[in-house]
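J.: Below is the sequence, then the predicted model.
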Amino acid sequence: MKLVIITAISEFENDIKKMLKGAKVKSYSYKDVKGFRDTSDENIGDNWFGSEISETDSVVFYAFILQQNLDTLFDEVSTFNKNQKSVSKVHLAVLTVDQYN
């Protein structure tokens, strides 16, 4: 059993739900969150927003997933990200769960 955490901009919410369904994840939780990025170290000319602090409407998903479905989810996310024309991507992290009840 693995715990996956997926973060992305809000516009990708329905796409993530489709990816989870494609990976046979039947139960998950998600929440609207504010994404934050401190761009104070970047060149102002490279900063689209023109300020040092950028907040974005985002979503975070949590799901317990079986190992055999994990590769499918990674493939779904990878394919989605490769096809994106925007700078923003879907981010997927996996945590090992030693015990659960």
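T.: Structure received.

J.: CA atoms for contacts and neighbours, from now on please.
T.: Will do.

J.: Same question for the strand of greatest length in the chain: list its buried residues.
T.: When the chain is scanned for its longest strand (criterion: DSSP state E), the result is strand 53-65. For strand 53-65, burial by neighbour count (16 or more other Cα atoms under 10 Å) applies to Ser54, Ser58, Val59, Val60, Phe61, Tyr62, Ala63, Phe64, Ile65.

J.: Okay, one more to line up with it:
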Amino acid sequence: MKLVIVTAVEEFQKDVLKLFKNAKIESFSSSDIDGYKNAASLLMTNSWFPSVKGGNESSLFFSFTEDEKIDSLFSLIKEFNNNLETNNPIKAIVVPIEKYI
């Protein structure tokens, strides 16, 4: 069992849900996050007014799942990213799990 973590801009949230479904990953969690590309743009977006948001609205998904399903998900994400017309690819990482209950 491993932990897969996926991040995407908010516009791709439905696409990520489809990718998880197609990879047969049925149990996962998600959270809304703010994404930042680099420190320079972060500094440019700082504001004295707290109502001004600096990051891009993004989503984070994670699941504890089997290697085969992660391999399938990665293939689907690669295919999705190859057909993108934007500079905001879906990102994914895998973290090994030493113990779990």
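T.: In hand now; what should we look at? The shown structure was predicted, so the numbers you read here are calculated from the model rather than taken from an experiment.

J.: Tell me how they score on TM after superposing.
T.: Scored against TM-score structural alignment, normalised by the length of structure 1, the superposed chains reach a TM-score of 0.84; 92 aligned residues with a Cα RMSD of 1.5 Å.

J.: Now the longest helix along structure 1 on structure 2. Mean distance?
T.: Criterion DSSP state H: the longest helix present in structure 1 is helix 67-82. Here the mean offset of helix 67-82 of structure 1 against structure 2 after fitting is 0.7 Å, by mean Cα distance after the TM-score superposition for structure 1.

J.: Which part of structure 2 matches that helix?
T.: The aligned range for helix 67-82 of structure 1 in structure 2 is 67-82, by TM-score structural alignment.

J.: and if you look at stretch 14-21 of structure 1?
T.: The aligned range for stretch 14-21 of structure 1 is 14-21, by TM-score structural alignment.

J.: After superposing both structures, state the mean offset of that stretch relative to structure 1.
T.: With the two structures superposed, stretch 14-21 of structure 2 lies on average 0.5 Å from its match in structure 1, counting by mean Cα distance after the TM-score superposition for structure 1.

J.: Check the offset of stretch 80-95 of structure 1 from the chain's centre.
T.: Centre-to-centre, stretch 80-95 of structure 1 and its host chain are 7 Å apart (Cα atoms, centre = their mean, to the nearest Å).

J.: For the residue nearest the centre of structure 2, pull up the helix or strand it's in.
T.: Per Cα atoms, centre = their mean, the C-alpha nearest to the average position across structure 2 is that of Thr7, at 1.3 Å. Using DSSP states H and E, Thr7 of structure 2 maps to strand 2-9.

J.: Could you list every helix and strand in contact with that strand?
T.: Contacts defined by 3 or more Cα pairs under 8 Å, 6 or more residues apart in numbering; DSSP states H and E place strand 2-9 of structure 2 against strand 56-65, strand 91-96.

J.: Quick one, which of the ones you listed gets closest to Ile77 of structure 2.
T.: Closest to Ile77 of structure 2 of the helices and strands packed on strand 2-9 of structure 2 is strand 91-96 (Cα to Cα; 8.1 Å).

J.: Please tell me I have it right and Arg37 of structure 1 contacts Glu55.
T.: Yes - under the criterion of Cα atoms under 8 Å, Arg37 of structure 1 makes contact with Glu55 at 6.5 Å.
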